[in-house]
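Engineer: my questions are about this predicted structure, shown below with the sequence.
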Amino acid sequence: MPSILSFPPIPKPARRGFTLVELLVVIAIIGVLVGLLLPAVQSAREAARRMQCSNNLKQITLAMHNYESSHRKLPTNYTNGTSTAGNFSVFAQMAPFYEQGNMLDMIHFDRPLHVGCCPGQLVAPHDTAAATAIPTLTCPSEANDQTFYVTSLSGSGPTQAYAGTNYAMNTGTGVGTLYDTRLPTDGVSWINANVGFEAIIDGLSNTAAFSEHLLGQLEQSPSEPTIDSMRRRTMFDVTCAFISRTMPPSEPGMTGYVLPEDPNLMEAYTRASSLHRGWSGQRGAGWINGREYWTGYTHYHPPQSGIPDMQSCGWGVFGVRSNHPGGVHAARCDGSVGFVTESIHLDVWRALGTRNGHEVMVEL
């Protein structure tokens, strides 16, 4: 019989896995790539947010132009009889002109916005409108909660919800006693103003109309802010000690409170004042309400200032700030929107805030 040949089994190739060192190297490479890619992604997202914010201001300013064409004046805060406790904001007045038809069903200009004071108690259906956020009035870079819960009637009334806004109308420089907008200011808005485009003698392209600010703290009366991010959202709360209580007042400002020209002196000046009584967190707390600390701003502070704002019963100085790196958007009365850097000279920034300062602006 022929012999049966036998062969040794063919060995299977050994399976080779990653060593621990190789695995750590791969993880390190992935980490480096993510570290390189993440800032680019964040930068692209912020660029998109900045574009959307600029477009929001463009839409708001276009609505202002349409309002002016219909009424022959710009929208402004106004009195209801002798009351200056706040009525429908400029944004509420312009609602028909930036495609907020659903808001028009909830806003009745023939009825009071609210009753009482500081702030008043919202009257239905305005309470529903006040709590409804409007995307056009919100900066996409804003990180804070947009809904504020405000206790009405100086703390004795019900707590009501307000949707905040990151945009505000220019009430002027706020220097000296110009923070008191019961009388005409050097801006384009004050209580019962009757400003048409013909009154802006510096030129529409040389005069600011709207800019942006960060929303305040959700607390009505927060503790003293200790870090920069909180200081930029919190206001000095100053006693409402106006010299004249008539409307219009016979004399502007509060007793013993005349703001210095240099905003760097404002904090020490306010702290030393006998009128300083604590802190307020309601910056931008309601788009529907026509009070300056909610829907107005001044050119007193430079953009992105770390010095807190000041409010007294709704009036005061309110800076422009944003979460955009390096500056803020500002819309001019001609409808153009530009990015204003935080390094802008204060004199130039204030010149942009005046309607009749006889300044000729250079490109920002």
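Structural biologist: Yes, it's here.

Engineer: could you use CA atoms for every contact and neighbour count after this?
Structural biologist: Noted.

Engineer: endpoints of stretch 88-98, how far apart?
Structural biologist: End-to-end distance of stretch 88-98 (C-alpha to C-alpha, to the nearest Å): 16 Å.

Engineer: A further structure is provided below for comparison with the first:
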Amino acid sequence: AFTLVELLVVIAIIGVLVGLLLPAVQAAREAARRTSCTNNLKQLALAIANYESAFKIFPPGRTGCDGINTGPCNGDNAYQRVGTSGFVLLLQMIEGNSLYDQFDFSDGPYAQTGTWAPKNKVGIETRPEFMVCPSDTSQDFVVTSGLNAATGSYAFVHGTMGPSHGISAAMKVDNTGVFVYRYAYRPSDVIDGLSNTMFIGEVIDAHTNLSTNIWTQAGRHESCLRTTENPINTPPGTGITTSPYGIALNGAFASRHPGGANFAFGDGHVTFIAENIDLATYRGLSTRAKGEAVSAP
């Protein structure tokens, strides 16, 4: 039989071993989550490529009306589908055709934005697995306009023109990235090269009004259109911000992976970019045709 001293020694040894093994177990679990996140982004990048193959253009970052009378708000044409993120259009290419069919974009009660029409309830409240990073601890839904709008972990790269430009209408359409309001670019427009141009990045904190990231909605700075004006992992409400609704929005990309975030590029590859990357390089990777002398990590 063990004496009390021997038992305490054994317990102490077990405690030390657990203390040594736990970080390794946690690191392994995070590595698995990061791999899953990478696969999600590869799937989305492939969907963009398939969309371009089918329609000869990339999907717009946001379709239709921007809520301030600068474009058509109603209609059946894809580029009149109001206030909807390009991720919804990608459902046609990513095993989500049945979900895509749940959306009716003809009209809606929220500033004429069809995204929020009650008849779109099923689509708005569905959270596809490929839109969620396993490391993202955000809550699954945001209550808005009487609906439980599903959140996501990814956003299109809008370009370099971020919160310092406020709510400029020109910024919405003329930003420097591939994904903008109501306009669809072609591969030939990406003069900087598809392999050097970020298409999609990670976002977090969807449970706050500083970063709602409703995946069906393409709102600047706080939803599915983000910029590189602020560094990766700039905390919500800090850095360069704009407050169009009395809320400080910074539009930053961010993740729960230690030290940076995953980004999908135009050629389909996915790279983890460190949060301490040179800001000029980071911004250069987000433009489609500025000619910066940068290349993907």
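Structural biologist: On my side now, so go ahead. Just so you know, these numbers come straight off a predicted model, no measurement behind them.

Engineer: can you calculate the TM-score here?
Structural biologist: Overlay of the two chains. TM-score (TM-score structural alignment, normalised by the length of the second structure): 0.85; 277 aligned residues with a C-alpha RMSD of 2.5 Å.

Engineer: where exactly do the strands run in the stretch 101-250 of the first structure?
Structural biologist: If DSSP state E, counting those that start in this stretch is used as the criterion, the strands of the stretch 101-250 of the first structure fall at 114-115, 121-122, 147-151, 159-163, 167-170, 208-212, 235-238.

Engineer: so which of those strands comes closest to residue 24 of the first structure?
Structural biologist: Relative to residue 24 of the first structure, the nearest member of the strands of the stretch 101-250 of the first structure by C-alpha to C-alpha is strand 147-151, separated by 45.9 Å.

Engineer: could you dump the strands of the stretch 101-250 of the first structure to CSV with distance to residue 72 of the first structure?
Structural biologist: Formatted as CSV, the strands of the stretch 101-250 of the first structure follow (distance: least, C-alpha to C-alpha, whole Å):
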stretch, distance to residue 72 of the first structure
strand 114-115, 27
strand 121-122, 29
strand 147-151, 34
strand 159-163, 29
strand 167-170, 18
strand 208-212, 16
strand 235-238, 35
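
Engineer: let me have these in CSV, extended by distance to residue 202 of the first structure and mean neighbour count.
Structural biologist: Output for the strands of the stretch 101-250 of the first structure, formatted as CSV (distance: least, C-alpha to C-alpha, whole Å; neighbours: other C-alpha atoms under 10 Å):
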stretch, distance to residue 202 of the first structure, mean neighbour count
strand 114-115, 37, 17
strand 121-122, 39, 22
strand 147-151, 37, 21
strand 159-163, 34, 20
strand 167-170, 14, 29
strand 208-212, 10, 30
strand 235-238, 31, 26
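
Engineer: how many other residues sit next to residue 60 of the second structure?
Structural biologist: 24 (other C-alpha atoms under 10 Å).

Engineer: which residues touch it?
Structural biologist: Applying C-alpha atoms under 8 Å, 6 or more residues apart in numbering, we find residue 60 of the second structure in contact with 79, 85, 86, 179, 180, 181, 182, 183, 184, 185.

Engineer: so it is in which element?
Structural biologist: Secondary structure from DSSP states H and E places residue 60 of the second structure outside every helix and strand.

Engineer: what's the closest non-adjacent residue to it?
Structural biologist: Leaving aside its chain neighbours, residue 60 of the second structure sits nearest to residue 184 (4.5 Å; criterion: C-alpha to C-alpha, 6 or more residues apart in numbering).

Engineer: relative to residue 76 of the first structure, how far out is the residue mapped onto that neighbour from the first structure?
Structural biologist: In the first structure, residue 184 of the second structure lines up with residue 194, judged by TM-score structural alignment. Note on residue 194 of the first structure: its distance to residue 76 of the first structure, by C-alpha to C-alpha, is 8 Å.

Engineer: also residue 299 of the first structure?
Structural biologist: 17 Å.

Engineer: if we can go back for a sec, nearest to residue 148 of the second structure among the contacts of residue 60 of the second structure?
Structural biologist: Closest to residue 148 of the second structure, out of all of those and judged by C-alpha to C-alpha, is residue 85, at 16.9 Å.

Engineer: OK, contacts around the residue mapped onto that closest one from the first structure?
Structural biologist: Structural correspondence for residue 85 of the second structure with respect to the first structure (TM-score structural alignment): residue 89. Taking C-alpha under 8 Å, 6+ apart, we find residue 89 of the first structure in contact with 76, 77, 287, 288, 289, 290, 291, 295.

Engineer: go with 6 Å
Structural biologist: 288, 289, 290 (C-alpha atoms under 6 Å, 6 or more residues apart in numbering).

Engineer: how about stretch 256-269 of the second structure, aligned to which bit of the first structure?
Structural biologist: The aligned range for stretch 256-269 of the second structure is 323-336, by TM-score structural alignment.

Engineer: just give me how far that stretch sits from the chain centre.
Structural biologist: 11 Å (C-alpha atoms, centre = their mean, to the nearest Å).

Engineer: ok, residue 191 of the first structure to residue 75 of the first structure distance?
Structural biologist: Residue 191 of the first structure is 10 Å from residue 75 of the first structure, by C-alpha to C-alpha.

Engineer: higher neighbour count, these two?
Structural biologist: Neighbour totals were compared for residue 191 of the first structure and residue 75, and residue 75 leads with 26 against 23 (other C-alpha under 10 Å).

Engineer: in the second structure, what residue corresponds to the more buried one?
Structural biologist: Per TM-score structural alignment, residue 75 of the first structure is aligned with residue 59.

Engineer: again with residue 361 of the first structure
Structural biologist: In the second structure, residue 361 of the first structure lands on residue 294 (TM-score structural alignment).

Engineer: so where does that match fall, helix or strand?
Structural biologist: Using DSSP H and E, no helix or strand contains residue 294 of the second structure.

Engineer: and the residue nearest the centre of the first structure, how far from residue 108 of the first structure?
Structural biologist: The geometric centre of the first structure, computed from its C-alpha atoms, lies nearest to residue 213 (C-alpha atoms, centre = their mean), at 2.5 Å. The gap separating residue 213 of the first structure from residue 108 of the first structure is 28 Å, by C-alpha to C-alpha.

Engineer: again, but for residue 131 of the first structure
Structural biologist: 15 Å.

Engineer: can you check residue 329 of the first structure too?
Structural biologist: 32 Å.

Engineer: tell me which of these two has more neighbours.
Structural biologist: Legend: neighbour count by other C-alpha under 10 Å for residue 329 of the first structure and residue 108, higher for residue 329 (24 against 14).

Engineer: alright, calling it a day.
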